[in-house]
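Colleague: Next come a sequence and a model predicted from it.
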Amino acid sequence: MKTIHSFLLLASLTLAATGCANESGVTVGSDQRGTNPAATNAGYISTATDQPDFSKYKSYSWSSQITDPQNSVFFLNDLIFKGQIRDAVEHEMAAKGYTYQPDNGDLVVNFRTFDQPVELASNDNLGAGYWSDNERYAYNNRNKVKLDRGSILVQMADRQKGVQVWQGYASGLTDGNVFDKNKDKVYVAIGQIFQTYDHRADKL
């Protein structure tokens, strides 16, 4: 745990700004979203009143594919790599004051990796099975995100409203032409992603 803290401290020192590259060549960004998925523009924040009320979120649960111990398809078929990301995200959620609940958390947290460039414009781009049949969360198709090779994407969904409310990413985690799975760099990248998340579950 002490090692993780040192990695995340380094992340806070190296983060330049949301959506820009830092000295390590990693690009970080995020966006938040809202509205009811039954609306015409599901997931699109059209007015200030559509903004999610993050003060109501106190707990979180993992998505079903994160809790599936055999699911490695979204993590370059590497369960150890998946575990590294999960541990880092779990640490950041706790640091933001969120309580983990195996079921029925206020937020459902999901993540995946991309070894090649991708444009996210709908749930289809996330991959079949990324959200299970009972996890139908609207994607903001008006706010397309282009990710470079070597990307980690973290997403949060409002369980009750059935809509994604936030996503953050880090791109450029590469070693030559392959994804750089170095544990130190993974923890730093996740720390950088959560630097862009401006909400807490507590009042600190």
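Modeller: Looks like it came in fine.
Colleague: contacts, neighbours, all on C-alpha from now
Modeller: OK.
Colleague: Tell me which residues of the helix ranked longest in the chain come out buried.
Modeller: In the chain, with assignment by DSSP state H, the single longest helix is helix 79-95. Neighbour-count burial for helix 79-95, counted by 16 or more other CA atoms under 10 Å, picks out L79, F81, K82, Q84, I85, R86, A88, V89, E90, H91, E92, M93.
Colleague: Save those residues as TSV, and put in distance to L120 too.
Modeller: Putting the buried residues of helix 79-95 into TSV (distance: CA to CA, whole Å) gives the following:
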residue	distance to L120
L79	24
F81	22
K82	21
Q84	24
I85	20
R86	21
A88	23
V89	21
E90	24
H91	26
E92	24
M93	24
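Colleague: Closest to Q32 out of those?
Modeller: Nearest to Q32 among these: M93, at 16.4 Å, using CA to CA.
Colleague: Give the burial count for the nearest residue to the closest one once chain neighbours are set aside, as a bare number.
Modeller: Excluding its sequence neighbours, the residue lying closest to M93 (CA to CA, 6 or more residues apart in numbering) is T99, at 7.8 Å. Neighbourhood size, T99 [other CA atoms under 10 Å]: 18.
Colleague: correct me, but T99 touches S59?
Modeller: Yes. Using CA atoms under 8 Å, T99 is in contact with S59, at 4.5 Å.
Colleague: re the thing from before, going C-terminal from the longest helix of the chain, what's the next secondary structure element?
Modeller: strand 99-100 (DSSP states H and E).
Colleague: I'd like to check the angle between whatever helix or strand comes next after that next one and helix 79-95, please.
Modeller: The element immediately downstream of strand 99-100 (helix or strand, assigned by DSSP H and E) is strand 107-114. Computed with axes from the mean of the first three to the mean of the last three CA atoms, to 10 degrees, the direction of strand 107-114 lies at 140 degrees from that of helix 79-95.
Colleague: this is the other structure I want to compare:
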Amino acid sequence: MLCYDMFTAGAETTSNSLRFAFLMMLRHPDVQERVHKEIKEAVGTDRLPTLEDKDRLVYTRAALAESMRMCHVLPTRGYRRVLDDTTLHGCRLPENTVVLVNIWALHMDKDHWGDPEVYRPERFITEAGKFREDDAFLPFGLGRRRCLGEHLAKCCLFQMFTGILQKFQLLPADSTNLKYSTLEGVTLAPKPYDIIFKSRKYCNAAEM
């Protein structure tokens, strides 16, 4: 049952994160084309991207991270219980107080991000062209109680996202159905939308 819980939780959150990421690619076709170009130049088309390609796919990683920053599968992280009377930033937290971490507020903090409502992958890229690790980007939580599946989720998201963007052009089946809206529950997911996966090989042949 423990294994079942881990696989179920990981499958749902990872699939929802991918659905959000694909929605962002539909909403921002210029980003999608830049991601595909980077994958094609760094990896080619004869093999699928692997984890060893991560350092060469900086913009691709940034686009995926920006999607996870804006689209929250788990907008709050918790639950935590205060073991002793505690004061945090001037707020008194009595023993046994239940505490939740507001990931949404952290990822949408204007003081830190400047324009958090804007989808801008460049915020995760340094001036030297490296991927930027940001202390305010915590989709998997923080500390000893952070998500146990973080490493597995990151690996799966990267390989699925890059593999699909390498081989397919994502096109909206209905351009009026690309609003960012969610189905609410224990986790959040984008409302259903229709998407066309167009083979890149077909696109190249048509251009020739």
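Modeller: Nice, thanks for sending it over. Remember, predicted model here, so these are calculated numbers, not experimental data.
Colleague: For the two chains, what TM-score is obtained?
Modeller: Here the TM-score for the pair of chains, by TM-score structural alignment, normalised by the length of the first structure, is 0.29; 105 aligned residues with a CA RMSD of 5.7 Å.
Colleague: just to revisit the earlier point, check which helices and strands the longest helix of the first structure sits against.
Modeller: With contacts defined as 3 or more CA pairs under 8 Å, 6 or more residues apart in numbering; DSSP states H and E, helix 79-95 of the first structure has these neighbours: helix 183-195.
Colleague: Show me what counts as buried in the helix it packs on.
Modeller: Buried residues in helix 183-195 of the first structure (16+ other CA under 10 Å): K183, K185, V186, Y187, V188, A189, I190, G191, Q192, I193, F194, Q195.
Colleague: List of residues touching that helix?
Modeller: 4, 7-8, 10-12, 15, 26, 28-30, 84-85, 88-89, 92, 152, 168-170, 173 (CA atoms under 8 Å, 6 or more residues apart in numbering).
Colleague: Would you mind measuring from I190 of the first structure to W62 of the first structure?
Modeller: In this view, I190 of the first structure and W62 of the first structure are 16 Å apart by CA to CA, to the nearest Å.
Colleague: how about the helices in the second structure?
Modeller: Using DSSP H, the helices of the second structure run over 2-27, 29-42, 58-70, 103-107, 110-113, 150-167, 200-207.
Colleague: Helix, strand or coil: sort out L153 of the first structure for me.
Modeller: At L153 of the first structure the chain is in strand, as set by DSSP: H, G, I helix; E, B strand; the rest coil.
Colleague: List the contacts of it.
Modeller: For L153 of the first structure, the contact set (CA under 8 Å, 6+ apart) comprises F111, R112, T113, Q167, G168, Y169, A170.
Colleague: I'd guessed the first one sits against W166; true?
Modeller: Read it as F111 of the first structure. No. Under the criterion of CA under 8 Å, F111 of the first structure makes no contact with W166, lying 11.7 Å away.
Colleague: Now the common contact residues for these two.
Modeller: Counting by CA under 8 Å, 6+ apart, the shared contacts of F111 of the first structure and W166 are Q155.
Colleague: Looking at those two now, which is surrounded by more residues?
Modeller: A side-by-side neighbour count of F111 of the first structure and W166, using other CA under 10 Å, places F111 first with 24 against 19.
Colleague: Counting neighbours, which of the contacts of helix 183-195 of the first structure end up buried?
Modeller: For the contacts of helix 183-195 of the first structure, buried by 16+ other CA under 10 Å: 4, 7-8, 10-11, 15, 26, 28-30, 84-85, 88-89, 92, 152, 168-170, 173.
Colleague: still on that earlier bit, next step: the contacts of helix 183-195 of the first structure restricted to strands.
Modeller: V28, G29, S30, I152, G168, Y169, A170 (DSSP state E).
Colleague: nearest to T67 of the first structure, of the residues you listed?
Modeller: T67 of the first structure lies nearest to I152 out of these, by CA to CA, at 17.6 Å.
Colleague: ok, that closest one - contacts?
Modeller: F111, R112, T113, F114, Y169, A170, S171, I190.
Colleague: Leaving out chain neighbours, which residue sits closest to it?
Modeller: T113 (4.6 Å).
Colleague: what's the answer for N16 of the second structure, then?
Modeller: Excluding the flanking residues, the one nearest N16 of the second structure by CA to CA, 6+ apart is A189, at 5.3 Å.
Colleague: Same question for T60 of the second structure.
Modeller: Using CA to CA, 6+ apart, the closest residue to T60 of the second structure is V35 (5.2 Å).
Colleague: neighbours around the one you found, how many?
Modeller: V35 of the second structure - counted by other CA under 10 Å - has 23 other residues nearby.
Colleague: show me the contacts for it.
Modeller: Counted by CA under 8 Å, 6+ apart, V35 of the second structure has contacts Y59, T60, A63, L165.
Colleague: can you check M156 of the first structure too?
Modeller: L107, V108, V109, N110, Q164, V165, W166, Q167.
Colleague: hmm, try it at 6 Å
Modeller: By CA atoms under 6 Å, 6 or more residues apart in numbering, M156 of the first structure lies in contact with V108, V109, Q164, V165, W166.
Colleague: Closest one of those residues to I66 of the first structure?
Modeller: Lowest distance from I66 of the first structure to the contacts of M156 of the first structure (CA to CA) belongs to V109, with 8.6 Å.
Colleague: Go ahead and confirm the closest one touches W62.
Modeller: Yes. Assessed by CA atoms under 6 Å, V109 of the first structure is found in contact with W62 at 5.0 Å.
Colleague: Could you tell me how far I152 of the first structure is located from K2 of the first structure?
Modeller: Per CA to CA, I152 of the first structure is found 23 Å from K2 of the first structure.
Colleague: Ok, A189 of the first structure next?
Modeller: For A189 of the first structure, the distance to K2 of the first structure (CA to CA) stands at 17 Å.
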